[in-house]
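Chemist: Give me the fold of what follows.
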Amino acid sequence: MSTLEEHVDVGVPIDKAWDDLHRVENYPRFVEGVREVRTEAGGRARLDVEAGGRARVFEAEISDRRGERVMEWHTTSDPELVGSFSLQPINENRTRVQARLEYDPDAIRETFGGQKGFAQVNAIERLVRSDLEHFKECVEQGG
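Modeler: The predicted model follows:
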């Protein structure tokens, strides 16, 4: 498994960032490749994703530690993806959003195609960074 950690500082209070992060139905607005998200009972979500020219449906379980401002998730089928978002206040109007993703590069390549090795890792890093920047734009614009 490979681990990727990225963060972005957003210009909103932690409560606003936390609330927006939990609106998973809005993920298509800022997560590349996510076409639709439906929340289901028991902390589950169904994500329609297109990546590498391939469409897939993922089921994910989502849990959070509200007091610690940590939201964790994992897919319930292949490819196995495990991730989390943690929020930390910088001051009363700024919040750091830390994303952590654990994945098997070979499983990602098999599922979505694409390049091998270092090039693929760089592509995933760019994608996560881009998604965090898009989240920043959405949350700061009030969307």
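Chemist: Please make it C-alpha for all contacts and neighbour counts, starting now.
Modeler: Fine.
Chemist: Distance of the closest residue to Gly53 other than its chain neighbours relative to Lys16?
Modeler: Across the structure, with CA to CA, 6 or more residues apart in numbering as the measure, the residue nearest Gly53 apart from its sequence neighbours is Phe112 (7.5 Å). According to CA to CA, to the nearest Å, Phe112 stands 33 Å off from Lys16.
Chemist: for this structure, what spans make up the strands?
Modeler: With DSSP state E as the criterion, the chain has strands at 2-10, 34-40, 44-51, 54-65, 70-75, 81-91, 94-103.
Chemist: Any idea which of these gets closest to Pro28?
Modeler: Ranking the strands of the chain by distance to Pro28, with CA to CA as the measure, places strand 34-40 first at 4.9 Å.
Chemist: just how off-centre is the closest one within its chain?
Modeler: Computed by CA atoms, centre = their mean, to the nearest Å, the separation of strand 34-40 from the middle of its chain amounts to 13 Å.
Chemist: can you name the farthest residue from the center of the chain?
Modeler: Glu92 (24.1 Å; CA atoms, centre = their mean).
Chemist: Let's see this one next, to set against the first:
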Amino acid sequence: MSTVRETVEVEVPLHTAYNQWTQFTEFPRFMEGVDQVTQVDDRHNHWSTSIAGVHREFDTEIVDQLPDERIAWRTTSGEVQQQGLVTFRSLDATHTEVNLAMVFEPSGMAEKAADMTGTLDRRIKGDLHRFKDFIEHRGQEEGGWRGRISPG
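Modeler: The predicted structure follows:
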């Protein structure tokens, strides 16, 4: 298993950063290798990715979601095995700290090589920085889901 952690400060209010992150279908706009995310229901998403020349499809489940604080997920099917947590912390009225932690198991030779060379780590960290650029450029969220999903 590999772990990636990254923190960025975004120049938008807490609710703006959090609300935009809940718009999973917009992830391809700032995440490299993510072709499409289909939101199945409040808890479940279907992902289509192309990373290191390999196309993968998998499903994720949100296991904990507390508005303006955190979203935790895990894969439930497909060749991709991962779990993650993104947290949000207000620094002041116009700045938010976004922390991302992911644990994943690379599958296949290309993904294992990309992991060993640090390519996957750099890509995931880059995705968080592209989120920063995306939301700061927009200045406001495109929507938001403020429901609570409790663990268990």
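Chemist: re the thing from before, in this structure the residue nearest to Gly53 of the first structure contacts Gly52, no?
Modeler: Yes - contact status for Phe112 of the first structure versus Gly52: in contact at 5.2 Å, counting by CA atoms under 8 Å.
Chemist: and these two? which has more neighbours close in?
Modeler: Comparing Phe112 of the first structure with Gly52 by neighbour count (other CA atoms under 10 Å), the higher total belongs to Phe112, at 16 against 11.
Chemist: Next up, the contacts around the more buried one.
Modeler: Taking CA atoms under 8 Å, 6 or more residues apart in numbering, we find Phe112 of the first structure in contact with 51-54.
Chemist: ditto for Glu125 of the first structure
Modeler: The contact partners of Glu125 of the first structure, by CA under 8 Å, 6+ apart, come to Leu4.
Chemist: Tell me which residue of the second structure lines up with it.
Modeler: For Glu125 of the first structure, the aligned residue in the second structure is Asp121 (criterion: TM-score structural alignment).
Chemist: which helix is the longest one in the second structure?
Modeler: The helix that spans the most residues within the second structure, counting by DSSP state H, is helix 119-138.
Chemist: Name the residues of that helix that are buried.
Modeler: By neighbour count on 16 or more other CA atoms under 10 Å, the buried set for helix 119-138 of the second structure is 120-121, 123-132, 134-136.
Chemist: again with stretch 24-41 of the first structure
Modeler: 24-37, 39.
Chemist: And stretch 105-114 of the first structure, how far out from the chain middle?
Modeler: Relative to its parent chain, stretch 105-114 of the first structure has a centroid offset of 18 Å by CA atoms, centre = their mean.
Chemist: just stretch 4-17 of the second structure next, same as before
Modeler: Taking CA atoms, centre = their mean, one finds stretch 4-17 of the second structure lying 12 Å from the centre of the chain it belongs to.
Chemist: list the buried ones in it?
Modeler: Buried residues in stretch 4-17 of the second structure, counted by 16+ other CA under 10 Å: 6-17.
Chemist: which residues touch that stretch?
Modeler: Outside stretch 4-17 of the second structure, the residues touching it (CA under 8 Å, 6+ apart) are 68, 88-90, 92-103, 121, 124-125, 128-129, 132, 135-136, 139-141.
Chemist: end-to-end on that stretch?
Modeler: Using CA to CA, the distance between the terminal residues of stretch 4-17 of the second structure is 20 Å.
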